[in-house]
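**Student:** model this:
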Amino acid sequence: MFEKKIFIQNGEENKRLDKFIALKLNISRNKVQQLIQNNKIYLFNKIVKDNNHITKVNDIYYINMPTQEHNCSITPNINIPITVLYEDQDIIIINKEPGITVHPGAGTKDDTLVNGLIAHYGSTLSYIGKASRPGIVHRLDKDTSGLMVIARNEHSYYFLSDLLLKKQIKKEYLAVVWGIPNPKCNIIKNHIDTKSNNKQMMTVTHSQNKGKLAITEYNTIQTFANIATLVKCRIYTGRTHQIRVHMSYIGNSIIGDQKYGKNDSKIAKYAQQSTIINTLKRQALHAHKLGFIHPTTNTYIEFNSDIPNDIQILLNELAQLAKNSITIR
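**Tutor:** This next block holds a predicted model:
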């Protein structure tokens, strides 16, 4: 049994308890309701009986979470590449390769990052949260490369999930986009929702009542004539496909993005002629910086990942075009 303590701060009051805890601990609302039914949640020293219980400032809740056993339904796969940059008894920092789905789902069962983690770390991972996602606190798209933090125990999982909820994990990405963003630096703030005619895609919605708030800050690092730009993106929310949707929304889709690439005819013609772009086979997006407070030491730690080889080759081609004063007309 693992006890989790939650202190209600200003701004967290007047919330329905089952919804609040589900969001706070990154677990299902149904699981929270089961904990309440089984007398596992206390307000101070009194058992909480009602799913509709409302939070108040300075309330302290104690949640007795059962430690889950190793989920043998996940098949270990030693062939999944796991590049570890740092590890201790609480966390693992990995550099995910492109082309690898993070966890099992529809159409992906045995060849995900989780299958590789199980093969290398087995029962030392945290199994709190969804059974198919041991240790997973946050995700990267299949064809996005870069840094991820993996939780190795319950304390780390809850601690990191709480940081994520409070937007206290620093996540920065490098992206190569078509054209030159205008302005060169900006914060994109709007709501993102699933498309009505395609639930596998996300889109910006101008209705405050639909979707979820998404905030992306981008800064121009280097431009390549009028063809493309290397940008740094920092996300303050973690919506599905967030950076890809936002950069496409402002007219500067990420090179190689087959889902959200809105390119004009001139750019499309150039892309068809580029062997490097045609062989990239993924969006030029890389999670290059990850920073957060360590779950045990309570000190801030930060990790960096260099631009991967396939994106660097693309940048080299763009730099050569710019040097030769080649532009898209």
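**Student:** use CA for all of it now, contacts and neighbours both
**Tutor:** Will do.
**Student:** what's near enough to touch the residue nearest to residue 99 when sequence neighbours are not counted?
**Tutor:** Nearest non-adjacent residue to residue 99, counting by C-alpha to C-alpha, 6 or more residues apart in numbering: residue 143, 4.8 Å away. For residue 143, the contact set (C-alpha atoms under 8 Å, 6 or more residues apart in numbering) comprises 98-101, 282-283.
**Student:** element containing residue 143, please.
**Tutor:** Under DSSP states H and E, no helix or strand contains residue 143.
**Student:** Please apply the same query to the one 4 residues further on.
**Tutor:** In this structure, residue 147 sits in strand 145-151 according to DSSP H and E.
**Student:** got the angle between the next helix or strand after that strand and strand 145-151?
**Tutor:** Using DSSP H and E, the next helix or strand after strand 145-151 towards the C-terminus is helix 154-165. Between the axes of helix 154-165 and strand 145-151, defined by axes from the mean of the first three to the mean of the last three C-alpha atoms, to 10 degrees, the angle is 130 degrees.
**Student:** buried sites along helix 154-165?
**Tutor:** 154-164 (16 or more other C-alpha atoms under 10 Å).
**Student:** Helix or strand: which one has residue 168?
**Tutor:** Per DSSP H and E, there is no helix or strand for residue 168.
**Student:** now the one 5 residues further on
**Tutor:** When secondary structure is defined by DSSP H and E, residue 173 falls within strand 170-178.
**Student:** which residues make contact with that strand from outside it?
**Tutor:** For strand 170-178, using C-alpha under 8 Å, 6+ apart, the contacting residues are 227-236, 247, 252-255, 263, 267, 284-292, 307.
**Student:** Restricted to helices, list those.
**Tutor:** Members of the contacts of strand 170-178 lying in helices (criterion: DSSP state H): 247, 267.
**Student:** so of the contacts of strand 170-178, which ones are in strands?
**Tutor:** 228-235, 285-292 (DSSP state E).
**Student:** The structure of the following sequence is requested for comparison with the preceding one:
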Amino acid sequence: MHELTFEGASERIDKWLTMKFPYSRSFFHHILERGGVLLNGKPAKKSAKLKTGDEISIDNLERYLSPVILEEAPLIEIPILRETSDYLIINKPKGVLSHPNSIWDVGEPSVVGFLYHHYKQLPSIGSFIRAGLLHRLDKDTDGLMIIAKTERGLQHFKTLFKEKSESETLEQKDQVPLKKWYRATCEISEGGNKFLKQIEGKLPFIISEEVKAKVPNTVPKLGITQIEKIEKKPDGKLQIFLQIFTGRTHQIRYHLSSHGLPIYGDYLYGREAEIPMQLTAYQLEFKDLDGEMMRISI
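**Tutor:** Prediction:
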């Protein structure tokens, strides 16, 4: 707890705090909204004006810069399909973030929050906000994820992901013992029937095209998606089974939409529906730490 007394010309508390500590105004807005700053013994509003003699009490700032903040993550349950001493395979539900986008989002249900409550100190490639994660799924994509429990597990799978990413040819990528399959329920929009005729009798069909994700500051990158099977559903929609050889942001969503087959419920690349986006990571195949090939499906 920091205890300070204000002296000088009247100043907004949020602006004054940024001059006292090396953090942004938005960082302090987050703390103020949670009642972490008291002005004369009462929770302060971010617009409060300070006057000489005011007493300011500030919550432990380190709490917002360390894994302890994940205590605020909702306590949720996520099915664990396989657990070893070094890794987990989980089945992430729809509506659950892989990780908070920032410390401001820790109040939303997330895989990282689930892991923190159940396992605490997991290794991380980056900051604690991604502890245990080796890859991610979009919020409304459900399905299988690999989670590292130990540094040994992290390094093993990190090596596989890196080898997959850095392999230059499709043949080389296919030889890496790490594969991910998805199934998507798709609508047929303008251009979709033409594309279906183009690939008829040619499955598996490779889409090797740039992905231009609808996210801030996106940089187009080559994505490789393989359509393996297409089934017609009674309601006229298609169920498409795919394997990915690259892991670009929104890769499957972008590739299918750009060929007239937007995923049902995808508000960003198709249209909104009464149900969440129908995309599932349904199968994983990988070499585990003992050299055994594992295949897990849902």
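**Student:** which of the buried residues of helix 154-165 of structure 1 sit farthest apart?
**Tutor:** Distance extremes for the buried residues of helix 154-165 of structure 1: the farthest pair is 154 and 164 at 15.2 Å, using C-alpha to C-alpha.
**Student:** between the contacts of residue 143 of structure 1, which is nearest residue 320 of structure 1?
**Tutor:** Taking the contacts of residue 143 of structure 1 together and measuring to residue 320 of structure 1 by C-alpha to C-alpha, the closest member is residue 283, at 20.5 Å.
**Student:** Next, format the buried residues of helix 154-165 of structure 1 as TSV and append distance to residue 181 of structure 1.
**Tutor:** Converted to TSV, the buried residues of helix 154-165 of structure 1 look like this (distance: C-alpha to C-alpha, whole Å):
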residue	distance to residue 181 of structure 1
154	42
155	41
156	38
157	37
158	38
159	36
160	33
161	33
162	33
163	31
164	28
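**Student:** quick one, the strand holding residue 173 of structure 1 and helix 154-165 angle?
**Tutor:** Relative orientation of strand 170-178 of structure 1 versus helix 154-165 (the same axes, to 10 degrees): 50 degrees.
**Student:** Tell me how far the residue most central in space within structure 2 lies from residue 199 of structure 2.
**Tutor:** By C-alpha atoms, centre = their mean, structure 2 has its centre lying nearest to residue 98, at 3.7 Å. Note on residue 98 of structure 2: its distance to residue 199 of structure 2, by C-alpha to C-alpha, to the nearest Å, is 33 Å.
**Student:** go on, residue 99 of structure 2?
**Tutor:** Distance, residue 99 of structure 2 to residue 199 of structure 2, by C-alpha to C-alpha: 36 Å.
**Student:** For the contacts of residue 143 of structure 1, work out which two are farthest apart.
**Tutor:** 101 and 283 (14.2 Å).
**Student:** Please say which of these two ends up with more neighbours.
**Tutor:** residue 283 (27 against 22; other C-alpha atoms under 10 Å).
**Student:** What does the more buried one correspond to in structure 2?
**Tutor:** For residue 283 of structure 1, the aligned position in structure 2 is residue 277, judged by TM-score structural alignment.
**Student:** show me the contacts for its match.
**Tutor:** Counting by C-alpha under 8 Å, 6+ apart, residue 277 of structure 2 touches 140-141, 263-267.
**Student:** Now which of those would you call buried?
**Tutor:** Looks like the contacts of residue 277 of structure 2 have 140-141, 263-266 buried, using 16+ other C-alpha under 10 Å.
**Student:** With structure 2 overlaid, report how far the longest strand anywhere in structure 1 is off on average.
**Tutor:** Secondary structure of structure 1 read by DSSP E shows that its longest strand is strand 212-224. Comparison of strand 212-224 of structure 1 with structure 2 after fitting gives an average deviation of 1.5 Å (mean C-alpha distance after the TM-score superposition for structure 1).
**Student:** equivalent range in structure 2 for that strand?
**Tutor:** Aligned using TM-score structural alignment, strand 212-224 of structure 1 spans residues 221-233 in structure 2.
**Student:** so how far is that stretch off the chain centroid?
**Tutor:** Between the centre of stretch 221-233 of structure 2 and the centre of its chain there are 21 Å (C-alpha atoms, centre = their mean, to the nearest Å).
**Student:** Only the buried residues of it, if you could.
**Tutor:** Here stretch 221-233 of structure 2 shows 223-228, 230 as buried, counting by 16+ other C-alpha under 10 Å.
**Student:** what's the farthest-apart pair in these?
**Tutor:** Pairwise across these, and taking C-alpha to C-alpha, the largest span is found between 223 and 230, at 20.1 Å.
**Student:** and the contacts of residue 277 of structure 2 as JSON lines, adding distance to residue 173 of structure 2?
**Tutor:** Shown next, in JSON lines, are the contacts of residue 277 of structure 2 (distance: C-alpha to C-alpha, whole Å):
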{"residue": "140", "distance to residue 173 of structure 2": "27"}
{"residue": "141", "distance to residue 173 of structure 2": "24"}
{"residue": "263", "distance to residue 173 of structure 2": "26"}
{"residue": "264", "distance to residue 173 of structure 2": "29"}
{"residue": "265", "distance to residue 173 of structure 2": "31"}
{"residue": "266", "distance to residue 173 of structure 2": "28"}
{"residue": "267", "distance to residue 173 of structure 2": "31"}
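**Student:** Shared with structure 1, which of those?
**Tutor:** Retained in structure 1: 140-141, 263-267, out of the contacts of residue 277 of structure 2 (criterion both residues aligned by TM-score structural alignment, their matches' C-alpha atoms under 8 Å).
**Student:** Widest-spaced pair of those?
**Tutor:** Taking C-alpha to C-alpha, the two most distant members of these are 141 and 267; they sit 12.8 Å apart.
**Student:** Mind listing what's buried along the longest helix anywhere in structure 1?
**Tutor:** Criterion DSSP H: the longest helix present in structure 1 is helix 309-323. Residues 310-311, 314-315, 317-319, 322 are the ones in helix 309-323 of structure 1 that count as buried (16+ other C-alpha under 10 Å).
**Student:** gap between the aligned residue in structure 1 for residue 182 of structure 2 and residue 80 of structure 1?
**Tutor:** In structure 1, residue 182 of structure 2 lines up with residue 173, judged by TM-score structural alignment. When distance is defined by C-alpha to C-alpha, residue 173 of structure 1 is 23 Å away from residue 80 of structure 1.
**Student:** Who has more neighbours out of those two?
**Tutor:** residue 173 (23 against 19).
**Student:** Show me what residue 294 of structure 2 lines up with in structure 1.
**Tutor:** Using TM-score structural alignment, the partner of residue 294 of structure 2 in structure 1 is residue 301.
**Student:** What of residue 265 of structure 2?
**Tutor:** Checking with TM-score structural alignment, residue 265 of structure 2 has residue 256 as its match.
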